[in-house]
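>>> Quick one: sequence and predicted model below, then my questions.
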Amino acid sequence: APPRRPLRRALSNSPRPRSSAAATAVASSSAVNSILLRSLKEHYLEVSKMTPPPKISPPKPYTIVKGALDQTSGPVLRRSYGEAGEEISISVARLSNIMPPGADSDSDGSDGAGGVSGSISQLFLHVDISRPESSKSLQFLCGLYPDAVGIHSVCLRSKTAASGAVAVAAATKGGGEYQGRIFQELDEKVRDAFHFYIEARGINEKLFPFLQAWLYVKDHRNLIRWFKSVGAVISEPKPE
C-alpha cells in the first residue's frame, strides 16, 4: 500500500475555514459596533446641545408634583378645589402615543397634523378628581390643544384600583365595573356640562404651554438616558 504520510501533511497544511470565518465574523461585529457607537455618540452630542424651552410655571393654583420628571408615569400637576376639598391631579403624554388617529373628534382644536410636529401640539391628559371622604374618583381622558380641551371619556373608578392613563384607557374598553356610556354617545347637554365641570377646575387650554414645555424636557431627558444606556450595552465587554 502507498504511504499515507504526504496525505497527512497535506491535511495538516490545509486552511481551517471555520476558524477563519469566526475571526472574520468577530472583526465584522466589532466594526459594526464601532460604527453604531460612533453614530450614537454623534446624536447624543447633538441632542445635548438642543436649547431647552423657556422656563414656564403652571397656572395657579396648580403646583408641580415633586420628582415627576424622574418618574416613568404618574401625575405632573396637583391642586385642591372647593370647600369639599377635592384633590385634582393631572398626568400628561403625547396624544399620538395614546389615542388612535381620528379619536380626537370631540375637539375642533386639532390642526390634523401628523408625526412629531403634530403630536407636540396635541397632548393627552389623564385627570383624576376625588374627595377625601369618597372611595371613588372621577377620571377624565382628555385631548389638550393650544386653544381647546376635548373630553374623550369619563369613568368612575375605585381609589384603590390601578391608576394611570393606561389603566383608565383599558377600563373604558370594557371589563370590570360598569363605566357608563361612551362619551360621544351621551346627550350633547350632558357632554357640555362635563366640559363646564372640568373648566371650572382649571382644566383648559391655559395648561397647554406649561405641559408642552414639561413634556419636551421629559422627552429630552429620556432620550439622553436612552443614548447612554444603549451605548453602555453595546460597548460592554463580553465575558470570557
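Looks like it came in fine.
>>> CA atoms for contacts and neighbours, from now on please.
OK.
>>> and the gap between the closest residue to residue 53 other than its chain neighbours and residue 165?
Taking CA to CA, 6 or more residues apart in numbering as the measure, residue 53 lies nearest to residue 213, with 6.1 Å between them; neighbours along the chain are not counted. Taking CA to CA, to the nearest Å as the measure, residue 213 falls 20 Å from residue 165.
>>> Mind checking which of the two has more residues around it?
Neighbours were tallied for residue 213 and for residue 165 using other CA atoms under 10 Å; the higher tally belongs to residue 165 (25 against 18).
>>> what's near enough to touch that one?
Taking CA atoms under 8 Å, 6 or more residues apart in numbering as the contact definition, residue 165 lies against 91, 125, 126, 141.
>>> contacting residues for the residue nearest the centre of the chain?
Most central in the chain under CA atoms, centre = their mean is residue 93, positioned 5.7 Å from the mean C-alpha point. Residues touching residue 93, when contacts are defined by CA under 8 Å, 6+ apart, comprise 123, 124, 125, 215.
>>> Of these, which pair is most distant in space?
Spatial extent of the contacts of residue 93 (CA to CA) is set by the pair 125 and 215 at 11.7 Å.
>>> Overlap in contacts, these two.
Where contact means CA under 8 Å, 6+ apart, the residues bridging residue 125 and residue 215 through contact with each are 92, 93.
>>> hey, where'd the helices end up in this protein?
In the chain, helices defined by DSSP state H lie at 5-13, 17-48, 95-98, 115-119, 165-172, 188-200, 208-235, listed in chain order.
>>> thinking again about what came up before, can you tell me which of the contacts of residue 93 lies nearest to residue 199?
Minimum distance to residue 199 across the contacts of residue 93 is 13.4 Å, recorded for residue 125 (CA to CA).
>>> alright, now check it against this:
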Amino acid sequence: MALRLSRVLRRSPARTILSHFSGSKALAQQPLLDTSSPDDKNLTFLFSHPNNLCLSRSYISEMRRSAFEGNIQRLLRNEIQYELERSIPDQPVQKYDEFTVDERPGEQWIRLSRKFGENEEIKVEVTMFDGALPVKRKGGVDTDDDVELHITMIVDIFKGDGNSVLEFVCSAWSSSIQIQKVFMRGHDRMTGHPYTGPIFKDLDDSLQDSLYDYLETRGINDDLAGFLHAYIKNKDKSEFIRWMGNVSDFIRPK
C-alpha cells in the first residue's frame, strides 16, 4: 500500500489535492483514487475528508518509522549472524588456578578473587581492552593487526580485619604484567584522596623486583596476563552480540 500511495501522490497535481481539501463541491464528488480495492477505499477515505488530513500524515509517518526500524533490525540480525559464523563465543570459565572468576555479564569489567594464607583476601578488578600500542614486525612493516592490546588491572589485598588495603594498579599485556602504582588506601575508595606514592619506575630496582615477587607469590603473574587477554577477547565478542540483541529487542514493535 505504501507504493500505491506514493504513486498516487506523485500523479495527483498539488492544486487538485489542495482544492479537494478546501471543500470544492465538484471535486468532492469525484474520487481521487480507483476504489476497486479495499486498500484504495481506505486511502480515499483518508484523502477525501478534511478532518482526516492529520490522520493521513500520521499514517505515512508510521509507515516510514516502521520501515526505518525494520531496516535497523535487519542490519543487527546480519551482524549477529556474521559474528556467530566467524566463531561462537566460549562459555566463560569460572575458575583460574586459585582464583574464582566473576564474568559480570553486561558490564565492562570482570572480577577475580581468592584467599591467600591465613588471613589475606585478594580481589582483582579487570577492565575490558582499554588501549593498544603498535608492534613492530620483522622487516619494519606494520599492519592494522600489529597492535598489543592493553588491559588495566587493580589488585586489592585485604589483611584480616584491618581497615587498610594495599592496592596495585597494573597494566596487563598479552604476556606480561607491569606495575604502575602501589599505595595504601581505606576500604572505602571514595573517602579522601590518598597519596598514591611515587612513579613505580622511579623506585629502587631491588624494591621493584621485590614487589613483583610479592604479587607473583599470590598468583598475579605473566601467565595470568595471558589468561586475561584470552578471557577478555571472548567477553568482548559475547558483549557485542548481547548488545546487538538487546538493541534489536528494544526496537522491535511490542
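Everything's here; your move. Please read all numbers here as calculations on a predicted model, not as lab measurements.
>>> May I have the TM-score of the superposed chains?
These two chains, once laid on top of each other, score a TM-score of 0.67 by TM-score structural alignment, normalised by the length of the first structure; 206 aligned residues with a CA RMSD of 3.8 Å.
>>> ok, of the contacts of residue 165 of the first structure, which one's closest to residue 20 of the first structure?
residue 91 (56.2 Å).
>>> which ones are touching the closest one?
Contact analysis of residue 91 of the first structure by CA under 8 Å, 6+ apart lists 73, 74, 75, 76, 77, 125, 126, 127, 164, 165.
>>> now with 6 Å?
Residues counted as contacts of residue 91 of the first structure (CA atoms under 6 Å, 6 or more residues apart in numbering) are 74, 75, 76, 125, 126.
>>> Can you verify my assumption that the second one contacts residue 88?
The reference is to residue 75 of the first structure. No. Under the criterion of CA atoms under 6 Å, residue 75 of the first structure lies out of contact with residue 88, with a separation of 9.6 Å.
>>> how about the residue nearest to the centre of the first structure, what's its match in the second structure?
Structural correspondence for residue 93 of the first structure with respect to the second structure (TM-score structural alignment): residue 127.
>>> Grab the nearest non-local neighbour of that match.
The shortest distance from residue 127 of the second structure to any non-neighbouring residue, by CA to CA, 6+ apart, is to residue 109 (4.3 Å).
>>> now the end-to-end length of stretch 47-55 of the first structure.
So stretch 47-55 of the first structure: terminal residues 19 Å apart, CA to CA.
>>> ok, the residue nearest to residue 102 of the second structure when sequence neighbours are not counted to residue 128 of the second structure distance?
Once its chain neighbours are removed from consideration, residue 102 of the second structure has its nearest residue in residue 111; the separation is 5.2 Å (CA to CA, 6+ apart). Summarising the geometry, the distance separating residue 111 of the second structure from residue 128 of the second structure, computed by CA to CA, is 11 Å.
>>> more crowded one of these two?
Higher neighbour count among residue 111 of the second structure and residue 128: residue 128, with 21 against 18, using other CA under 10 Å.
>>> still on that earlier bit, most neighbours of all the contacts of residue 91 of the first structure, which one?
Neighbour counts for the contacts of residue 91 of the first structure were taken using other CA under 10 Å; the highest belongs to residue 125, which has 27 neighbours.
>>> Name all residues that make contact with the aligned residue in the second structure for that residue.
In the second structure, residue 125 of the first structure lines up with residue 153, judged by TM-score structural alignment. The neighbours of residue 153 of the second structure, taking CA under 6 Å, 6+ apart as the test, are 125, 126, 169, 170.
>>> got it, and residue 152 of the first structure?
With CA under 6 Å, 6+ apart as the criterion, the residues that contact residue 152 of the first structure are 141, 142.
>>> Aligned to it, what sits in the second structure?
Checking with TM-score structural alignment, residue 152 of the first structure has residue 180 as its match.
>>> Quick check: the gap between that match and residue 172 of the second structure.
For residue 180 of the second structure, the distance to residue 172 of the second structure equals 10 Å [CA to CA].
>>> Next: residue 77 of the second structure.
Counting by CA to CA - residue 77 of the second structure and residue 172 of the second structure are separated by 34 Å.
>>> Same drill for these two, tell me which one is more crowded.
Set side by side, residue 77 of the second structure and residue 172 show unequal neighbour counts under other CA under 10 Å, the larger going to residue 172 at 25 against 16.
>>> That one - nearest residue in space that isn't next to it in sequence?
residue 151 (5.0 Å).
>>> so how many other residues sit close to the one you found?
Burial of residue 151 of the second structure is recorded as 22 neighbouring residues (other CA under 10 Å).
>>> again with residue 132 of the second structure
Residue 132 of the second structure is flanked by 13 other residues according to other CA under 10 Å.
>>> Find the nearest non-adjacent residue to it, please.
Beyond its immediate neighbours in the sequence, the residue positioned closest to residue 132 of the second structure (CA to CA, 6+ apart) is residue 149, lying 4.3 Å away.
>>> my guess is that neighbour meets residue 134, correct?
No. In this structure, residue 149 of the second structure sits apart from residue 134 without contact. The criterion is CA under 6 Å, and the distance is 8.9 Å.
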